[in-house]
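Asker: The sequence isn't on hand, but the structure is:
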């Protein structure tokens, strides 16, 4: 039997069937045990999960050699891989990716609290040998991921503004990859958090929901700039409908939380988060989840990483044309009906309409600035350029996410169906549409 390349063995490295590792001590005495995770790294290397300092671990450190037998769960074909130990990583992208995957495996096997990753042992593959034995025919038809990726990228290329692009990103995941639940989150300039700007497949959009760096698969993917994928449900990486402890500490106003609930599935069994990068800089995260176990395999990760990369490039291209500005289009003056009290809390730049939370952060500061200008002068037409240079908004020196914040603010106002709206008024311009009388308050 001719053994395939390591690339072709990736289905056997998902952890569906436990692998067996054999080592010897310095005197040649063999030891065989089970291993939780054999992680594909590249065509020549894998990483094994280091969880316990046991006989296997001592043998590895003594001889630097190991043999691992893996099983393809679809065909039951078995392969023996001989390894040479290189190093152990205890932090960084690879470690975090394996840690997340191990948490899912631990939950699947009822071993939460027992399976804890201490390190990622890197090995170079010296040889691959097919092990003779009974097999079953592979009947599942492979999804045409390459064609789906090409069509997805073509669809993103057709978008002419950022808002259309972000919505299209979630649309193509469903249309081309059959992924029903997804969202795009953008990074907050100068802060270790992201906020949702587009979503698909959820009962509520969750636009404005925040995720801190390091929180769940989304936050870890953002912090480490690497895809994070889980194939089994685990409490350790779940997002609850309630706000996080970080958000609770960040703002309480008379007991009212300043946060928007995360819109994710109540019981996801598979999740994947892919950083959206441009020139090595984090722009956001593309996130998808499913109710099926092991919905996202290595090939799905590769395809979605390409889509996320293309999304980052398109965002950069669209932003490069932001300096262009159209003449303002004429607007319609709306009749005023009713009174709404807008409260602004400078501590976290949060805005409440009457007693209901709307938004916080830079988006909140933008809305407050516009409303004060309107109240003082009656002005309703504005340009993005003037907001960028306004010191009162406390934007970071090289803030580039102003467009995403305006999308977030516009959608939050639309969802609230309030008497306030923000409308596009040409390239680089927008307009306040106000259909009520406003009372502005800034409590101490």
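Answerer: It's in. Values in this document were obtained by computation on a predicted structure and should not be read as measured data. Residues are numbered from 1 along each chain as shown.

Asker: from here on, contacts and neighbour counts on C-alpha atoms
Answerer: OK.

Asker: Quick one: neighbours of residue 104, just the number.
Answerer: Other residues near residue 104 number 28, with proximity taken as other Cα atoms under 10 Å.

Asker: How about residue 255?
Answerer: 8.

Asker: now do residue 265
Answerer: 18.

Asker: Next: residue 223.
Answerer: Counted with other Cα under 10 Å, residue 223 comes out at 20.

Asker: Distance check, the nearest residue to it once chain neighbours are set aside against residue 206.
Answerer: Nearest non-adjacent residue to residue 223, counting by Cα to Cα, 6 or more residues apart in numbering: residue 213, 5.4 Å away. Separation of residue 213 from residue 206 (Cα to Cα, to the nearest Å): 18 Å.

Asker: Presented hereafter is structure B, for comparison with structure A:
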């Protein structure tokens, strides 16, 4: 049987450098170690181009090469016959290799030397096992295909976004054995990702943000490609969101408006997978581990499939949330709020909301919350629908991809985490109510 590249992907993790042999036009051979070999598909690999050295000179003149790779567990070796096709210097494949190479460089203490200049694409004409002794492969710890099946069945049964996110992270823990996970949703208005659910951390980090292109999460989102790193990597560690203070307001700039991202202090393995609905980016599914090389190509495949299911479910549930139930659930009348009035302050510059002196939320979610509070204060309203919010000009929702239901979920979680005297409670499909337990006093600040 002819071997294909996908059968030897364990050899392409960068644990043991590959050995590449090339020849000049006059037949002079050259052998060099290679930092990274990336799986592309069953017939192609990508090799890291970092230096204009003898290997590079030979390939530009003679596109044929031989590559030997080693399975780091069984030490079985394979010889690949290659033909150079092209070099990519941007795009998903390049970014994926750049991130992985940065992890390898950090692990080996060569961060200042290992810099990716391009991803060289090769066609694999033949793969031959190299004769020699090898170790038996270890028994798999779990069946990823079975885990994926169980997860997709549980996700398909979810009837709202909150349960969908919770089930996804629970499945990653129980079925895949991944204990540190988070889901981030894209805000197309600001071009940032915000945390809507996390698992395994001391603090949930709900509401924390990261811009597109920053760290492993931001790069995976920007390029719409999975990014997997197997070693500690300071360059691609996600960083906390940059503080966005209201520069023209002394009071606002003195307050903390940054919600720290959840996460391990020193993750040894990271995998960020875009959540897509068709060609539209919805967010990122992120997992990490304190163990080196925790996530394999097979883990990546499984989580990419899971993220596709998650994206489709998110899309369908958000559309369903705009369909209001004809007969809403009966809710008891709320008692009149008692106690000391709670001052709720809004800064119009970025719609940041403070409960007293405590930061709550900003952006579109802040605008939604302020709209609800204004209707409550001015009209005594407590019952609302997704549909009316979507067309409310005060909120300034984007025309497409507004993720309204996800924003409401984020707002509701932040209110619970802050133990606020104001809560959002679902009363049916596309319906919710505002519960106010203390008198409120609304204050607006303008630049």
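Answerer: Sure, I can see it. It should be emphasised that the depicted structure is a prediction, and the values quoted were computed from it without experimental measurement.

Asker: Residue 395 of the first structure maps to what in the second structure?
Answerer: Aligning on TM-score structural alignment places residue 395 of the first structure opposite residue 397 in the second structure.

Asker: What segments of the stretch 301-444 of the first structure are helices?
Answerer: 362-377, 384-388, 402-416 (DSSP state H, counting those that start in this stretch).

Asker: wait, which of the ones you listed is closest to residue 295 of the first structure?
Answerer: helix 402-416 (29.7 Å; Cα to Cα).

Asker: what comes up buried for the closest one?
Answerer: 402-413 (16 or more other Cα atoms under 10 Å).

Asker: try stretch 177-191 of the first structure
Answerer: Under 16+ other Cα under 10 Å, the buried positions of stretch 177-191 of the first structure are 177, 179-189.

Asker: Would you work out how far apart the start and end of that stretch are?
Answerer: Stretch 177-191 of the first structure has an end-to-end distance of 32 Å (criterion: Cα to Cα).

Asker: just stretch 218-236 of the second structure next, same as before
Answerer: 9 Å.

Asker: Find me the equivalent region of it in the first structure.
Answerer: So stretch 218-236 of the second structure is aligned with residues 219-237, judged by TM-score structural alignment.

Asker: ditto for stretch 423-433 of the second structure
Answerer: By TM-score structural alignment, stretch 423-433 of the second structure lines up with residues 421-431 in the first structure.

Asker: List the contacts of residue 414 of the second structure.
Answerer: 206-207, 360-361 (Cα atoms under 8 Å, 6 or more residues apart in numbering).

Asker: again, only this time at 7 Å
Answerer: Contacts for residue 414 of the second structure were tallied using Cα atoms under 7 Å, 6 or more residues apart in numbering; they are 206, 360.

Asker: In terms of helices and strands, where is the residue of the second structure most remote from its centre?
Answerer: Distance from the C-alpha centroid of the second structure, by Cα atoms, centre = their mean, peaks at residue 26 (49.0 Å). Under DSSP states H and E, no helix or strand contains residue 26 of the second structure.

Asker: For stretch 360-369 of the second structure, what is the distance to the chain centroid?
Answerer: With Cα atoms, centre = their mean, to the nearest Å as the basis, stretch 360-369 of the second structure stands 22 Å off its chain's centre.

Asker: what range in the first structure does it sit on?
Answerer: Going by TM-score structural alignment, stretch 360-369 of the second structure sits over residues 358-367 in the first structure.

Asker: Residues in contact with the matching stretch: which ones?
Answerer: Under Cα under 7 Å, 6+ apart, the answer for stretch 358-367 of the first structure is 348-352, 393, 405-406, 409, 412.
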